[in-house]
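A.B. asks: give me a 3D structure for the following:
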Amino acid sequence: MRRLVTALALLLAVLLLGPGPITAVPAHADGGTPPYAPIDRPGPRLTVPARTLDASLDCHGNPRTGPRPILLNPATSVTPEENYSWNWAPLFAKAGRYYCYVTMPHHTFGDIQVAGQYLVHAIRTMYRTTGRRIAILGHSQGGMSPRWALRFWPDTRAKVAELVGMAPSNHGTRSIPGCLVGLTTCVPAVWQQQAGSSFMNALNSRAETFAGIDYTNVYTMLDEVVTPPPSSGLTTGRGRIANIRVQDVCPLDPWEHVTTGTVSPATYAVVMDALDHAGPARLSRIDRSLCGRLHMPGIDPLDVASFTPVLTALPSLVSTVVPLVTFSGAPLLRREPALRCYVYAAGC
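C.D. replies: So this is what the prediction gives:
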């Protein structure tokens, strides 16, 4: 297992050299940037068919017992099974925690505005099923995209107690050089996660966090995908926020972007501190005894079959950083998708 993830990390490091482009925010009629929707305006009607949304949610355990229910939201290029079934899910099952996967179209390569509808539905459904506010755990895009639902569908905020992001792309990245507007084609989610994209400007408009929700963002200075790594953090709004570097927990933690959300024992320690206590994670309280481990608990290096999802994820994972190529069925576009009308102050 160690050889597999190390080889994957090296491959990604080779592919991800060079600065990424900055996509301009579309100009408003007066030549300035567009005003964005008020933070408390009711969200739009969901346009993804209800049957499709229902089929996207896969839940396990007893919804009425155990620790706080948790929604597992996948990273770009992978399904939730590929991201979580061999590491986090067994831990939550053992703890008696009710958890759900949400599966996005096109291996999470599609328009994140559409993914936001899947998340709105998942949040509402889990809250209705459990009768409790939920936690959301997400890796990379999965730690960022729930904020789209919280930003533009205010009713979801009272249903979410905690959002934990593992190397989340909260402000995009400068490390995918191949997406050049008008010159190359890339899948929607890659365009949208460029630093300075219209999507990122809308996502972080007015407030990054909201009162009553705890936000924990754990990131590594070895991240070669989300750069600069501290951009994973959040600063504005009324939510309670903890932005924690892996190196402040375990200085010698060797894991990069992909493995920070799937293998790192330091990330595990931060996540569990957040989930097991009121409020976001607290650096002074985190269990550093895990720093002597090679991987997080829940992974069995001898269970070769459990790593099948890792192998199936590799082609799509590598294609994330390659323009003009997709194995997911997601459309290849020459620029990022236009923002939906509900994003703007003028509305629809």
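A.B. asks: C-alpha only now, for contacts and for neighbours.
C.D. replies: OK.
A.B. asks: against residue 58, how distant is residue 310?
C.D. replies: 19 Å (Cα to Cα, to the nearest Å).
A.B. asks: okay, these two: which has more neighbours?
C.D. replies: More neighbours surround residue 310 than the other of residue 310 and residue 58, with 19 against 15 (other Cα atoms under 10 Å).
A.B. asks: which of the three states applies to that one?
C.D. replies: With DSSP: H, G, I helix; E, B strand; the rest coil as the basis, residue 310 sits in helix.
A.B. asks: I'd say it and residue 82 touch.
C.D. replies: Yes - between residue 310 and residue 82 there is a contact under Cα atoms under 8 Å: 5.8 Å.
A.B. asks: quick check: longest helix of this protein.
C.D. replies: helix 112-130 (DSSP state H).
A.B. asks: elements contacting it?
C.D. replies: helix 50-55, strand 99-102, strand 134-139, helix 146-152, helix 188-192 (3 or more Cα pairs under 8 Å, 6 or more residues apart in numbering; DSSP states H and E).
A.B. asks: could you also give me the structure for this second sequence? I'd like to compare it with the first:
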Amino acid sequence: MFLRKKENINCHENQHPDPPTPLFPGVSQQDAPYSLAEDILRAALYIPAGFAFGADGKTAVLLVPGTGTYGGEAYEHNFGKLLAASAFGDPLWLNIPGRMCDASPRNAEFVAYAIHYITARSAGPSPASLAVVGWSQGNLAVQWALKYWPSTRARVSNFIALSADFAGTLQAWGLCPVKNTPGTPAVWNQTRNASFIATLRADGGDSAYVPTTSVYSATDEVVQPQSGARASALLRDERNVGVTNCELQVAARLKPAGMVYSHEAVMANPLAWALAEDAIRNGGPGQLDRIQDLSAVCMHTKAAGLNMLDMALTQSLAASALKSILLYLPKRGQEEVLPSYTQLNKELESIHRS
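C.D. replies: The predicted model follows:
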């Protein structure tokens, strides 16, 4: 079971042993420096009691939550439950202090460290790898980690992005409309004209670094635009690593799986789950033409293995996440200055291109 009565699945003060090889202050000179202490980074990683570190033949799957949530509460009634019951995926997740409301570059540090920590402790081939699932801002944290900690790329077999806002969202201006309005740091980072978004997308950051499956809904109430060529979740593939961009209303046109799906409900969508399963089993982006009986999959409104309560509780994340965003302190009157390593990276990219 994903939820165990004796476990606090939202704990962010977890105790884990040292990895077999040191990971801090870094594993590669090409990686950005951490601004947070190693014990803080490691404590946010929640490893369920039954997690096998690859010894059972299953793929480790790191779940990264969205703004206003911990990994436990975000995935308990959707991907976490489905993976725990599967024969191919072994889930663990991040409970980042502040529920992902702090500045996005700091949230990304937890992702980079977690990727290295789990693969360092995993059994199997060397180097070990894992799959990463992100929801909402969690996808930005993953893409930022892959960009500025390039050593993580060899450790990630595939990346499944749910309701991503890689190009930011117009809706963020509802909470951070103009400069000097008190706003939550991570929301400032997700405005359509944020420096964080522009920097993430620069120098090839609008393309995938690892095999990526991006699933999103045109009726997303949080991320807009989210359809067609301007969809925020859309990723390019200039590195030829393999990318699948799946707009639910296009892929499952006029079928139940392609009807109205909110920002949160994508995590319970049957086609999103089928693509994720295909990606994890095959070690690359999910492919629609490999899904057995695709038409039958799209005739459902929720993934097999979930019930109506799971769907309702997944949908309820919207209210609890908004509450966390509004209550988060300290608020900022503008977007925080980005870490200095982003400028250094830009200079190195310029030298490399010349």
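A.B. asks: after superposition, what's the TM-score here?
C.D. replies: The TM-score (TM-score structural alignment, normalised by the length of structure 1) is 0.79; 300 aligned residues with a Cα RMSD of 2.5 Å.
A.B. asks: how close does the spatially most central residue of structure 2 sit to residue 266 of structure 2?
C.D. replies: What sits nearest the mean C-alpha location of structure 2, by Cα atoms, centre = their mean, is residue 134, with 1.8 Å. Using Cα to Cα, residue 134 of structure 2 is found at 12 Å from residue 266 of structure 2.
A.B. asks: and residue 236 of structure 2, by the same measure?
C.D. replies: 21 Å.
A.B. asks: count the residues that sit near the alignment partner in structure 1 of residue 66 of structure 2.
C.D. replies: In structure 1, the residue equivalent to residue 66 of structure 2 is residue 75, according to TM-score structural alignment. Here the count is done by other Cα under 10 Å, and residue 75 of structure 1 has 29 residues near it.
A.B. asks: residue 270 of structure 2 maps to what in structure 1?
C.D. replies: In structure 1, residue 270 of structure 2 lands on residue 265 (TM-score structural alignment).
A.B. asks: trace residue 225 of structure 2 over to structure 1, please.
C.D. replies: So, by TM-score structural alignment, residue 225 of structure 2 is matched to residue 228.
A.B. asks: and the strands in the stretch 151-300 of structure 1?
C.D. replies: 160-166, 214-219, 240-245 (DSSP state E, counting those that start in this stretch).
A.B. asks: deepest-packed of those, please.
C.D. replies: strand 214-219 (a mean of 28; mean count of other Cα atoms under 10 Å).
A.B. asks: what does it correspond to over in structure 2?
C.D. replies: Going by TM-score structural alignment: strand 214-219 of structure 1 matches residues 211-216.
A.B. asks: from the chain's centroid, how far away is stretch 142-152 of structure 1?
C.D. replies: Averaging C-alpha positions (Cα atoms, centre = their mean, to the nearest Å) puts stretch 142-152 of structure 1 8 Å from its chain's average.
A.B. asks: whereabouts in structure 2 does that stretch align?
C.D. replies: So stretch 142-152 of structure 1 is aligned with residues 138-148, judged by TM-score structural alignment.
A.B. asks: what's the mean distance for that stretch versus structure 1?
C.D. replies: When structure 1 is overlaid, stretch 138-148 of structure 2 sits 1.0 Å from its aligned residues on average, using mean Cα distance after the TM-score superposition for structure 1.
A.B. asks: how about the aligned partner of residue 322 of structure 2 in structure 1, nearest residue that isn't a chain neighbour?
C.D. replies: Aligning on TM-score structural alignment places residue 322 of structure 2 opposite residue 318 in structure 1. Spatial nearest neighbour of residue 318 of structure 1, chain neighbours left out: residue 12 (7.1 Å); criterion: Cα to Cα, 6 or more residues apart in numbering.
A.B. asks: please enumerate residues in contact with the helix or strand residue 7 of structure 1 falls within?
C.D. replies: Secondary structure assigned from DSSP states H and E places residue 7 of structure 1 in helix 2-15. In this structure, residues lying in contact with helix 2-15 of structure 1 by Cα atoms under 8 Å, 6 or more residues apart in numbering are 224, 256, 258-259, 318, 321.
A.B. asks: could you pull out the helices in structure 1 for me?
C.D. replies: 2-15, 50-55, 80-84, 88-94, 112-130, 141-144, 146-152, 188-192, 198-203, 246-249, 257-260, 265-276, 308-319.
A.B. asks: could I get those helices as JSON lines with distance to residue 63 of structure 1?
C.D. replies: Shown next, in JSON lines, are these (distance: least, Cα to Cα, whole Å):
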{"stretch": "helix 2-15", "distance to residue 63 of structure 1": "34"}
{"stretch": "helix 50-55", "distance to residue 63 of structure 1": "16"}
{"stretch": "helix 80-84", "distance to residue 63 of structure 1": "19"}
{"stretch": "helix 88-94", "distance to residue 63 of structure 1": "12"}
{"stretch": "helix 112-130", "distance to residue 63 of structure 1": "5"}
{"stretch": "helix 141-144", "distance to residue 63 of structure 1": "22"}
{"stretch": "helix 146-152", "distance to residue 63 of structure 1": "21"}
{"stretch": "helix 188-192", "distance to residue 63 of structure 1": "32"}
{"stretch": "helix 198-203", "distance to residue 63 of structure 1": "31"}
{"stretch": "helix 246-249", "distance to residue 63 of structure 1": "32"}
{"stretch": "helix 257-260", "distance to residue 63 of structure 1": "28"}
{"stretch": "helix 265-276", "distance to residue 63 of structure 1": "17"}
{"stretch": "helix 308-319", "distance to residue 63 of structure 1": "26"}
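A.B. asks: all good on my end, thank you.
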